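A.B. asks: Return atomic coordinates for the entry below.
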Amino acid sequence: MQHLSVARPARAILLGSAGLLLSGCSLFQSSAPQAPLPASATLPDATISYTLTGQGSMPVVFQSDLGDGKDAWDSVLPLAEQQYRVLAYDRPGYGASRKTATPRDPCTIAAQQHAMLAQAGVKPPYVLVGHGMGGLYQYVYARLYPQEVAGLVLLDPTHPDHWRRMQSDAPTSAMAIKARRKLMFTSIETVEFDAQAQCLQHIDLKTPLRMPTMLLVRDKFGIEELGSVETLVRSQEKDWQRMTGAPAIERITGAGHYIQKDNPVIVNEAIKMVVKKK
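C.D. replies: Predicted structure coming up:
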């Protein structure tokens, strides 16, 4: 197993897979950029805006973290679309996708992604890429539709038990997140945050996945996360390895929570490795 580790500086502020972190970015310029094809999928319970670009037979589907639209992948897509058919989208309530009254639990979000891909005419199997809460959503998709998934690339994914454990193991940080939820979250962020563990009692979290998986995690934590939060996140990284069956935990040197912005090249390398193993 090649170890993915390339140094790159990052900056971050509170919120993330550990809680929910926002971080700086670096742009990868493609030598032959392709203009996105804007489109929308009209589902019974939502209208979802997406872009579908790129070449190749392998579809790669990107899912963003809590609070992010598809533009969170802008540093990764120019290279990915040179090799794969790439779909990135805004969940309802983000970017160009209108809010919906449909529940925002991981199972509902996975089902909407399933319906959107079918309407977009993108046929499985897919490589699913997810960041933070989006990593949890992609993992649930792989549980619900395993026959449609060729592999997973998870970037600092939010653990199914993360929020419950944070409240007991890192109460000071949990109080800070509760304050941000009340004062700064949008309505859709609040609903998604509150629903992050709903429906998971129906998902098999014990049996490892039987598909190629790359688990990429951050190297850097914010000052406010050092100590109990970092300890919790590190322990849950090990559990993610068990849950997914990933061969290793790939710690990306110099990267914060937003690995795709701090090191977009390494994310594309991880996608390539999953495609080779499918």
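A.B. asks: Going by C-alpha atoms from here, please, whenever you check contacts or count neighbours.
C.D. replies: Noted.
A.B. asks: these two touch, right, residue 42 and residue 92?
C.D. replies: No - Residue 42 is beyond contact range of residue 92, at 11.3 Å (criterion: CA atoms under 8 Å).
A.B. asks: out of those two, which sits in the busier spot?
C.D. replies: The neighbour count for residue 42 versus residue 92, taken as other CA atoms under 10 Å, is higher for residue 92 (23 against 14).
A.B. asks: Need the overlap of contacts for residue 42 and residue 92.
C.D. replies: residue 48 (CA atoms under 8 Å, 6 or more residues apart in numbering).
A.B. asks: and for comparison, fold this next one:
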Amino acid sequence: MSAVERWTRRVALAAAGLTVIALGTGASYEAALRHRATRAYPVRGRLVDIGGRRLQLDCRGAGSPTVVLESGLDHLGSLAWATVHDSIARTTRVCAYSRAGILWSDAAPGPFDAERIPRDLHAALAAAGERGPWVLVGHSLGGPYVTLFTHAYPSEVAGLVLVDASHPAQFARYFEITGRSMKPPTGMVAFGSALAWTGLVRLVAGGDAPADWPTDAVATASAYLPTSLDELHAETAAIDATLAAEARARVLGDRPLVVLTAAAEMSAERLAAEGVTRAEGARMQAAWKTLQDDEATWSRESRHEMVRDASHYVQFDRPDVVIGAVREVVARVRGTRASVAR
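C.D. replies: Below is the predicted model:
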């Protein structure tokens, strides 16, 4: 072995050793911060056992029907509803929760299955002693999940609110417009999930939430982001199957339904993030309105409202609109029950 080869080998071994030390230090850092998160950001509501694992469920207020809030494809979990939760609770009972693996909720065993979402939620509500009928509110990918819940437990669901909810045909339509896939990318989520134990996620993920999001919700969700990434990756990878399941379950009968659609013009920042031109963005928004119009046809008792000054997180930009839609459906459910009783 030449001197150069010996030197190269020593450098490689030294680099490998430093990498091991860095990873070990990062892992210790991550473990410490996970422990700190449980003390700094304790469970909101309660952890409910659903058969050997627990889901976080935060129920407030009193009255019937009970409103159930389902978040979209993000790491906010129940905190996605922080701006509307208490206001809805002044009118009726309302429960927000975090799906398996998100925030405080335990991970689910085995591969992801969208049909598991309504089973988990139903089990958590039952174990907590919560009682229907339910008014389901779904944001973004939460729309398909509440549609699947309605299909699985039709006698228990009295009404729905869909908040800029995903549609089975949206990605096919966007592909027609842009010529490329507009599905959420799985690569970076998979990468983050694989390396979350090293502490790297905490170093690179800070400060990416919009400035107008609730600061406490963002701080809490960020503290639990490394442990939420496995579930986010699983849900992202299964998005085609989830939307296909929604397509088979989208008949909502005559339940009161309000569809809320974000209609603010796409900002330059969003256009850049999506990698589309302003003309393509305009066509995508027009297509989105058409798809949301279709969602409003899933029930014979529906109303569709375009929220002109709201982006995708309508509940953050215009909480009053979401609160009003929920109260409207609750009132319609109560009116229906009262007329039947007479």
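A.B. asks: Please enumerate the strands of the stretch 51-200 of structure 1.
C.D. replies: 59-63, 85-89, 126-131, 149-155 (DSSP state E, counting those that start in this stretch).
A.B. asks: I'd like these as TSV, with distance to residue 53 of structure 1 appended.
C.D. replies: Formatted as TSV, the strands of the stretch 51-200 of structure 1 follow (distance: least, CA to CA, whole Å):
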stretch	distance to residue 53 of structure 1
strand 59-63	10
strand 85-89	5
strand 126-131	15
strand 149-155	19
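A.B. asks: Could you export these as JSON lines, including distance to residue 270 of structure 1 and mean neighbour count?
C.D. replies: Conversion of the strands of the stretch 51-200 of structure 1 to JSON lines gives the following (distance: least, CA to CA, whole Å; neighbours: other CA atoms under 10 Å):
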{"stretch": "strand 59-63", "distance to residue 270 of structure 1": "12", "mean neighbour count": "25"}
{"stretch": "strand 85-89", "distance to residue 270 of structure 1": "15", "mean neighbour count": "24"}
{"stretch": "strand 126-131", "distance to residue 270 of structure 1": "10", "mean neighbour count": "26"}
{"stretch": "strand 149-155", "distance to residue 270 of structure 1": "7", "mean neighbour count": "27"}
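A.B. asks: Relative to residue 269 of structure 1, which of the ones you listed is closest?
C.D. replies: strand 149-155 (10.2 Å; CA to CA).
A.B. asks: matching residues in structure 2 for the closest one?
C.D. replies: The aligned range for strand 149-155 of structure 1 in structure 2 is 157-163, by TM-score structural alignment.
A.B. asks: Have a look at how far, on average, the matching stretch is from structure 1.
C.D. replies: Superposed on structure 1, stretch 157-163 of structure 2 shows a mean distance of 0.6 Å to its aligned residues (mean CA distance after the TM-score superposition for structure 1).
A.B. asks: now that stretch: how far from the chain's centre is it?
C.D. replies: Mean-position distance between stretch 157-163 of structure 2 and its chain equals 16 Å (CA atoms, centre = their mean, to the nearest Å).
A.B. asks: What does residue 77 of structure 1 correspond to in structure 2?
C.D. replies: In structure 2, residue 77 of structure 1 lands on residue 85 (TM-score structural alignment).
A.B. asks: wait, what's in contact with that match?
C.D. replies: 60, 94, 96.
A.B. asks: Look up how far residue 141 of structure 2 lies from the second one.
C.D. replies: Here the distance between residue 94 of structure 2 and residue 141 of structure 2 works out to 20 Å (CA to CA, to the nearest Å).
A.B. asks: for the last one, same thing?
C.D. replies: Distance, residue 96 of structure 2 to residue 141 of structure 2, using CA to CA: 15 Å.
A.B. asks: And for the first one?
C.D. replies: The span separating residue 60 of structure 2 from residue 141 of structure 2 equals 24 Å under the rule CA to CA.
A.B. asks: Kind regards, and thank you for your time.
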